[in-house]
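Participant: Sequence isn't available, so here's the structure alone:
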């Protein structure tokens, strides 16, 4: 029978109506069936399945609810329990707990494609606690749920088990890519990555030991079996949205005694597909047990996670974080801005790569890139570029107590670059160039962690002024210069004992370096300084070799060019006692003593070429105390010199001192001990063309005063003083170093028996 057009239209409408009603009836039937099913009855079955696969108990305390449109499952109060050994040792009952979990499934894929596709995931108050002990970690068995960590491939993850030179060469080539131009780096990274992966695949068959991180099997449940990749629904998941509210992540590592916590974690991501990049926005707080600091992060980035969850890559991120100290410290929070191109983490191979990370805060910027393997056998390589770093400001915001420097601008502008490598527990900082306070440092530093932390270095510095880094003892007391009279009234310490710094109005530390740091220092290195200034004295071409250990430091040699002469010495420091002790031994050759005195004491009473031998000891951590505790032996000789501020001929003639007066001499020798900061001149001899002299006296370094007495034998007088020929004239030099005066003791002149005979003889000659 042939249908006419009217009949055809009628039957077409009926078929369309049936086609629309049948799926609707099926959906309504599905919805009705869902509404009548009590999914809570399946809790025991779900818990049993999870325990069989992971070896961990799953407890679902909350209700399981299902909605039809959208088709979503909601589960409340579920917890994945730790095994008894971990729960007992760490006091943590759960490995994972979630207050509420909501999973949305695509109805289209379910009815049309007959495939279960998760399109939305929401977690409320999730808490993940990872624990690691000496023998194993609590996540190892759960990791077997992912095919990547199956028993057949577990050996591949331990990269150092049977690594060959070829493996290491491939790794080095991959690391070096971070320093190559962009196009070359991409090409090199691809080639080397493929080669490295091929090598690891070949090596998988050679590795017979399937043990986990700590030499133990990844699970202690022999009945646990890894699922097939085809059964792993995670590989098929596509999330239209992922939401995490108030998440908590905690890591407790008993191996290194460290705890890190990520809390208040909120995360929002859309169009999430494993193996494809997607955008994510997150904010969270972070703290750890190493420092009493609290961090708050707010970041957005592109995230790419591989299907097997082994490779995580963050790219083109931007964000900021705040750093807070405990409220008791009353330090404003610090805000830091960060951005970067790439952060890649390979969980299977413990591999990390970071490219062009920038950190900006407090007017400074730090840029870094690094790559390599992390973990107990870390091999990392990187570069760092810093600019505009104010150490004092950073120290305040980081909770590091900084000294009150004499120079308020000290360490307020640091910039530079360096390369670093961490290999087998040794940190190597190379190609270092740092500039600060008109100083530039270049060189290399090594830090070893085994068998104890120790340092080695080879540095050169163009200019260093140590006076910039002296610090006031009291933060609230400005430095006040004391006059000689005030100093004279202060009690002196007993020999070998230090002064109570708390009683002093103000003082300077020799250097702002904590004694505790020196006690723990183990170091061996070389330092060359083109120009070094300390207490106003400047030395050139300084060479120092440091050996430090067990609270003792030795600078030997400690040599330098000093005011047209040479210093050769050895300096020892012992910080084991309550008060640091020092010993300085050495000699000087051809040092221009006038320039030295002018620089160190702002006075120039003496000139000439200085030769000396010294052996000095002292105690204290304060410049004033160091002088008061100073003792030792000092032998000085000056050749081709002069006394400035006095013309001995004019002085003996009774004439006033005139500006520019001086008295030349051929040589002068001074010897004697130093006790409690006072140089006791026991032997003094001067020889010149017209006279010679012997004497004694004292130089008080604490008060800056000198008092010497000499008997000047006039051997070749000028015509006006011919009557003094052969006489011993008592001369005294006394007063503050910068104001000392010369005088003749006429009473002593007449009291000298030898002088009396000569005067009587001259008088008789005149009368005859």
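Facilitator: Received the coordinates, thanks. Treat the numbers as computed from the prediction; the structure is a model and nothing was measured.

Participant: When you work out contacts or count neighbours from here on, use the C-alpha atoms and nothing else.
Facilitator: Will do.

Participant: my read is residue 625 is in a helix, agree?
Facilitator: Yes. Secondary structure assignment places residue 625 in a helix (DSSP: H, G, I helix; E, B strand; the rest coil).

Participant: Count the residues that sit near it.
Facilitator: 25 (other C-alpha atoms under 10 Å).

Participant: My guess is it contacts residue 499. True?
Facilitator: Yes. If you go by C-alpha atoms under 8 Å, residue 625 and residue 499 touch, sitting 6.1 Å apart.

Participant: And the next helix or strand past the host helix or strand of residue 189?
Facilitator: If you go by DSSP states H and E, residue 189 is part of helix 182-204. With elements assigned by DSSP H and E, the helix or strand that comes after helix 182-204 is strand 238-253.

Participant: Against that first model, consider the following:
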């Protein structure tokens, strides 16, 4: 707008010069005879040199003047190029209306106009000397004008034929900003100008900017009206602009602006409608091939004094193409209204709707303190959509899932509040539907550089198995490697040290593999590198499992802790669900308080410390029948054949208690005892997890009984204790059975001759059965 005002001032100055020249010429007959007087007058008024090659007059029916090859010199200290030069100037006035004190001026014709505007390194411009300071603008004659006199009244009867500028050029050279701007092929035409009546204006030009390199072609068409009180109006404004060059991120951008009407009254701008059409062709570094669409603004008002702006409707439609777009093409539609008050620092976007691909969202946005520390409140609703199809359109490859119908139902609604000063984001009334799952609750995060997170979420149910890959037949296991894979546990340590968290999530019903926990509650708290999960509880295995866990990354080495105290735990169901093994059954109590530290599995084992206690009732160890093994041993001692049985290979117990202490990865047995219908078992020893070895002695005392697992057959072994030694690698320990005492107690004399043979035979039988039993356990 400043540049346009400057151009208009220059044109007005030229018109004044021309009118002065006309006055001088009219007083004479041959204007060329008085060329020197004219140039002297211009020199006196402007300090510039005026050169005119040819001047001519016309007298009837129009009084006019024609100038050819005219130029005005540049200001001192600037380039030698003329400030302005014109190939042809023509203007005139009808003679007959002058007799009636009416002024009818022909169109002002300026062909081949060249205007050079410059600014030096100090900020001085080459037109400063042509613009008089405000305190010099009032002359003595001006003071005689009455205050209530309107200067425009003297031009009330003016009828100006318009302006016709052809093949113009405007050059702007800014040494201070190191920038050159050139307007070429400037064409400006207007219709006849009469006060109170609309007239057309057409402007076209080619623009080139040096830094950054931008070239554009602009065409402007409009209708304008000028009233003698100084008010003006514009309608049917149409601007078309095409821009290219390295200074823009695209190859080519074309816009067309249509403004049928607008008015400015009492500092209020009113627009009935504004339509902007755009067509963008992407460049090398632009992510899209093309963007084409329309932006519409309806019933817009803006008060410059109160700085309040309102639009009844804002609509944006776009068609985009590109390799990264689903199917190569997508359509976007955005609609909203707007109320913005800069003084009150408020903004409101009600009835906001967005449609893109298969996603439809609606909501509203309200903001305060928009010019300082903005606080934004938004409500968003995402209509139900097929998330799987949407991700497919976005070319996002999903992992294989057991159920191909997952992710086909997605919807969400939430309220969002964002405070820019505190970097606080709050999500309220969250409601997310995914297939058969519903997530609700609230969440918040502040200080993004050191996140402070809080949440309270609830998930009604989820079947995790549906989202996991389908189970396949297990391939033949590869031979185990000699060395253990020492996996490293990667943790975002720096983030955890900055993180503050306090949140609870509840899950009503979950399914994972063979587990079906219910009423899950997990509360997480932490700050400055220390995090705790307390509690983590769930109803599972017909009881409630309660776990407390902790993580500490304040030091160089991460530290972990786990505590649990669970009663009435069916250990068989747990092993079947977690390890796909039912070698051990029984119901009882399991307590554990364990800590460890490290970044690798080997370090976890080495730094393992704590206690564990298990008390099981009425269970069994499957895969090994200790009673049968002893009966077989007894038969061999008696010289009889081993008995056959169709009963399941298991060892029943009425009570099994294990109490251990763990020190630096070594498990020390405080107590290991079991009560079976026919025997009492006690054990002692160590398990060294870092080395992967064990050294255990299990003593079995026969207690004859007439019930349970052939107790009647063992009456004659009553009181005998049989020790079993387990030693060596955890995965394949050596097992030895000491039958020396059994032999000496029951048949010392008769067995002495063949003791070695019988002992080895029985020992091998028991060892084989024990090894078969141990194969089902993982250490």
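Facilitator: Great, that's in hand. Small disclaimer: the values here were computed from a predicted structure and weren't measured.

Participant: follow-up on the earlier one: what does the helix holding residue 189 of the first structure correspond to over in the second structure?
Facilitator: Counting by TM-score structural alignment, helix 182-204 of the first structure pairs with no residue of the second structure.

Participant: can you pull the buried residues of that helix?
Facilitator: Of all the residues in helix 182-204 of the first structure, those buried under the rule 16 or more other C-alpha atoms under 10 Å are 185, 188-189, 192-193, 196, 199-200, 203.

Participant: helices or strands next to it in the packing?
Facilitator: helix 165-176 (3 or more C-alpha pairs under 8 Å, 6 or more residues apart in numbering; DSSP states H and E).

Participant: name the helices or strands packed onto the helix it packs on?
Facilitator: Counting by 3+ C-alpha pairs under 8 Å, 6+ apart, helix 165-176 of the first structure packs on helix 182-204, strand 364-373.

Participant: who touches it?
Facilitator: Residues outside helix 165-176 of the first structure that contact it (C-alpha atoms under 8 Å, 6 or more residues apart in numbering) are 188-189, 192-193, 195-196, 199, 371-372, 381.

Participant: burial measure for residue 749 of the second structure, as a count.
Facilitator: Residues near residue 749 of the second structure, counting by other C-alpha under 10 Å: 11.

Participant: Is it in a helix, a strand, or coil?
Facilitator: helix.

Participant: cool, residue 633 of the second structure as well?
Facilitator: Assignment for residue 633 of the second structure (three-state DSSP): helix.

Participant: Now it: closest residue in space that isn't a chain neighbour?
Facilitator: residue 762 (5.5 Å; C-alpha to C-alpha, 6 or more residues apart in numbering).

Participant: Quickly find the element holding that neighbour.
Facilitator: Residue 762 of the second structure belongs to helix 755-774, assigned by DSSP H and E.

Participant: what range in the first structure matches that helix?
Facilitator: Using TM-score structural alignment, helix 755-774 of the second structure pairs with nothing in the first structure.

Participant: In that helix, which residues are buried?
Facilitator: So for helix 755-774 of the second structure, counting by 16+ other C-alpha under 10 Å, buried means 755, 758-759, 762-763, 765-767, 769-771, 773-774.

Participant: what packs against that helix?
Facilitator: Packed next to helix 755-774 of the second structure, using 3+ C-alpha pairs under 8 Å, 6+ apart, are helix 626-638, strand 734-737.

Participant: From the chain's centroid, how far away is the longest helix along the second structure?
Facilitator: For the second structure, the helix with the greatest residue count under DSSP state H is helix 2-26. On the basis of C-alpha atoms, centre = their mean, to the nearest Å, helix 2-26 of the second structure sits 58 Å off its chain's mean C-alpha point.
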